[in-house]
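1. Attaching a predicted model along with its sequence, questions to come.
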Amino acid sequence: MSLFGGAAAANANPTQGDLSKDVQVSDPPTDSISDLVFSPASDHLAVSSWDNKVRIYSIDQNGQSSGVAYFEHQGPALNCCWTKDGQKVIGVGADKAARMLDLGAGQTQASQAQQVAVHDQPIRCCQTIVANGTPMLVTGGWDKLVKYWDMRSDKPAGQLEVKDRVYTMDVRNDMLVIGTAERWIEVVNINNPMSTYKTIQSPLKWQTRVVSIFSPEANGYAIGSIEGRCAIQYVEDRDQSNNFSFKCHRQQTSKDVSNVFAVNAISFHPQHGTFSTAGSDGTFHFWDKDAKHRLKGYPEVGGTISATDFNRSGSIFAYAVSYDWSKGYQGNSPNLPNKIMLHPITGDECKPRPKTNKR
């Protein structure tokens, strides 16, 4: 018996994915969804949104969901993350603050959340790390600073000045990757967090929307941009020959014209090392970077996709169907969809292509 009560229906096109088994999360946010992330320890999902809230949902094996906790910012919540033990949820937002709810201590009410970090400008990103044996919160803001916090103190343990406003950030193992305005990408070794290990300008020509570190090997990262392109970048010079970029999230309208959509989210499967891209065109795709091959492409979901994540086992792929602000304030409308969908991973959807022996 597969997750959500049945295997996906067979399709005549082996690269055409099936959405028929996808399940909607109950009681979604009331405004645009900025981020969603699964707990590393359980099937709980944290979701940040422009209605100022960070919500936590419990996800059952049958795809049913229920809200278990939430807390509020004093402005749009722009990002969220979990501590490595899955006990605490942190949100950051336009109110220039990071706030934390300790689920492990039984906290479920908004009044129990505590402020654990502050910047001089809105905080766009947050991640948690273990640096030299100490659990830390990392926040990246539009003040061009990345700050490190021992959450028992109201003062940062240190900070790193980066090239420009922080737009996106990811961490895995000992690597922290930061994407900023003006297409700068900075790589930090978290065992030496006060200095940058390597800085490049994105090989993509337009604004960076997302960076995501390879899983499980963490020896490089993927970049998604507003131009409907994704770049695969390895960190060390010896691997640079493996770097490449490719077009995605584009719709051909005529022989010489295509519509180009932003790549809003990139998520790596925790076991297989394959990855997803999702965009403003309302589609998501699964890719094998080593084979340079698309595994599956999925039909439009009825709205832009603003955020995605795999759960810890890789059996569920969550995606937010929500306005992504790619057309500014004018492009928003109360009629746009706002929902979180759970897609069960079945069969070989995310498995890499079999390697063939070359003669």
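-> Right, received. Where do you want to start?

2. hey, let's count contacts and neighbours off CA atoms from now on
-> Noted.

3. Counting neighbours, what do you get for Ser267?
-> 24 (other C-alpha atoms under 10 Å).

4. another structure for you, compare them:
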Amino acid sequence: MATPQYELSDPPSDAISAIKFAPASLQLLVASWDKNVYLYDTSESGGKLLRTYQHRAPVLDVCFGDNDEDAYTAGLDWDVRRLNLSSGDQTVLSSHTAGVKSLVHSSQHQILVSASWDSNLNIHHLSSPSNPPTSIALPSKPFSISLTATKLVVAMASRALQIYDLASLASASSSPSQATDSQTQAAIPISAEPWQRRESSLKFMTRAVACMPNDAGYASSSIEGRVAVEWFDPSPESQARKYAFKCHRQANEEGVDVVYPVNALAFHPVHGTFASGGGDGFVALWDGVAKRRIRQYQRYASSVSAVAFSGDGKFLAVAISPGFEDGREGVGEGVVKVFVRTLGENEAKGKGMK
């Protein structure tokens, strides 16, 4: 029986940093170190490359906006851009002072959040595009961000995490005395206290963070083959539920575990289970509530650099790239490919789910 997955034709020519499905279709955006963003139609086997959007530097993250025509990109040119996928027009929304690692978009609150290695978050108020973005200083360099309907989780260096209330971020704006010419794209600093400050349950550097679709908590991963699952509720009873587990480790000939970074996490939008992708070339599905692995897929030819579920949860996209086996993005030689897997009806369901 043939495997229910296929490889996208015309893949990027360099390491893949991010992949994202459109909100309401099977269009897939792929960000690459080759300085391009790629748009594919994955509705048919083999996929179809619809368009390529050139940037000035490697692109580190990409996300869709409210619809399939609107997207946002960011990377090593320090800029946060709005990308019209139909016309190809690019508009710079703000500029950081270092590379921009992550982007997330909230339709409910009409904001776009960018996290940069300059240790700042830029909050772009999309309902008021003429207003300059606001900026929040972070205590450490951000490595990954993710959001729910109400919260933003920021995973940083020094094992620090901060959780923000999205409504508060959306309402934060500059005062009239601070207003500047929006054409300068300069973000205006504001003071915004996080809803919670936490220390990671993992002992080594955080690699990725992903929020649960039910707004209850998040999972984070480290460079040392571990994933932690935590809940937002600060009560002692809820915090007692948090846990961490080992994964993405392979025994060598001497029987000693070789540990790989867990590069990517993504929650299933319907079942609330999650996928992890590691430097060992494997993708696994997990039931975070039952604390069990549901399944592990075949080993890919390179490290898994990104994973994403489609909006309806029926498809899983997997990007593989060299250099991610030890956390060094964009370094090394090897296979760069994107696979799209059709999920069976019960394939991503947790244990005991109806």
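-> The structure has been received and is ready for your questions. What you see is a predicted model; the values in this text were computed from it and never measured.

5. TM-score of the superposed pair?
-> Once superposed, chain against chain, the TM-score is 0.88 (TM-score structural alignment, normalised by the length of the second structure); 329 aligned residues with a C-alpha RMSD of 2.1 Å.

6. From Trp33 of the second structure, how far out is Phe204 of the second structure?
-> With distances taken as C-alpha to C-alpha, to the nearest Å, Phe204 of the second structure is found 26 Å from Trp33 of the second structure.

7. In terms of neighbours, single out the busier of the two.
-> Neighbours per residue (other C-alpha under 10 Å) separate Phe204 of the second structure from Trp33, with Trp33 holding more: 22 against 16.

8. from memory the more buried one sits against Ala15, does it?
-> Yes. Applying C-alpha atoms under 8 Å, one finds Trp33 of the second structure in contact with Ala15, separated by 5.4 Å.

9. shared neighbours, the two?
-> Jointly contacting Trp33 of the second structure and Ala15 under the rule C-alpha atoms under 8 Å, 6 or more residues apart in numbering are Gly330.

10. could you pull out the strands for the stretch 51-200 of the first structure?
-> Assigned by DSSP state E, counting those that start in this stretch, the stretch 51-200 of the first structure shows strands spanning 53-59, 65-72, 77-82, 88-93, 97-102, 114-118, 123-131, 134-141, 145-149, 158-161, 166-172, 175-180, 184-189, 198-201.

11. and the last one, which stretch of the second structure?
-> Spelled out, that is strand 198-201 of the first structure. Strand 198-201 of the first structure corresponds to residues 196-199 of the second structure when matched by TM-score structural alignment.

12. Now do the buried residues in stretch 57-64 of the second structure.
-> Counting neighbours by 16 or more other C-alpha atoms under 10 Å, one finds that the buried residues in stretch 57-64 of the second structure are Ala57, Pro58, Val59, Leu60, Asp61, Val62, Cys63, Phe64.

13. Look up the closest residue to the aligned partner of Ile223 of the first structure in the second structure, ignoring the ones flanking it.
-> Per TM-score structural alignment, the equivalent position to Ile223 of the first structure in the second structure is Ser220. Among residues not flanking Ser220 of the second structure along the chain, Val209 sits closest, at 4.2 Å (C-alpha to C-alpha, 6 or more residues apart in numbering).

14. tell me the secondary structure for the one you found?
-> Secondary structure state of Val209 of the second structure, per DSSP: H, G, I helix; E, B strand; the rest coil, is strand.

15. got a list of what it touches?
-> When contacts are counted by C-alpha under 8 Å, 6+ apart, Val209 of the second structure touches Ser144, Ile145, Ser146, Val153, Val154, Ala155, Tyr218, Ala219, Ser220, Ser221, Leu265.

16. Need the counterpart of it in the first structure.
-> Aligning on TM-score structural alignment places Val209 of the second structure opposite Val211 in the first structure.

17. Against Gly220 of the first structure, how distant is its match?
-> Val211 of the first structure sits 10 Å away from Gly220 of the first structure, taking C-alpha to C-alpha as the criterion.

18. and the gap between Trp231 of the second structure and Met212 of the second structure?
-> Applying C-alpha to C-alpha, the value for Trp231 of the second structure to Met212 of the second structure is 9 Å.

19. which of the two has more neighbours?
-> Applying other C-alpha under 10 Å to Trp231 of the second structure and Met212 shows that Met212 carries more neighbours, namely 24 against 19.

20. nearest spatial neighbour of that one, skipping sequence neighbours?
-> Met212 of the second structure sits nearest to Tyr218 (C-alpha to C-alpha, 6+ apart), 5.3 Å away.

21. Who are the contact partners of that neighbour?
-> For Tyr218 of the second structure, the contacting residues are Val209, Ala210, Cys211, Met212, Val229, Glu230, Trp231, Phe232, by C-alpha under 8 Å, 6+ apart.
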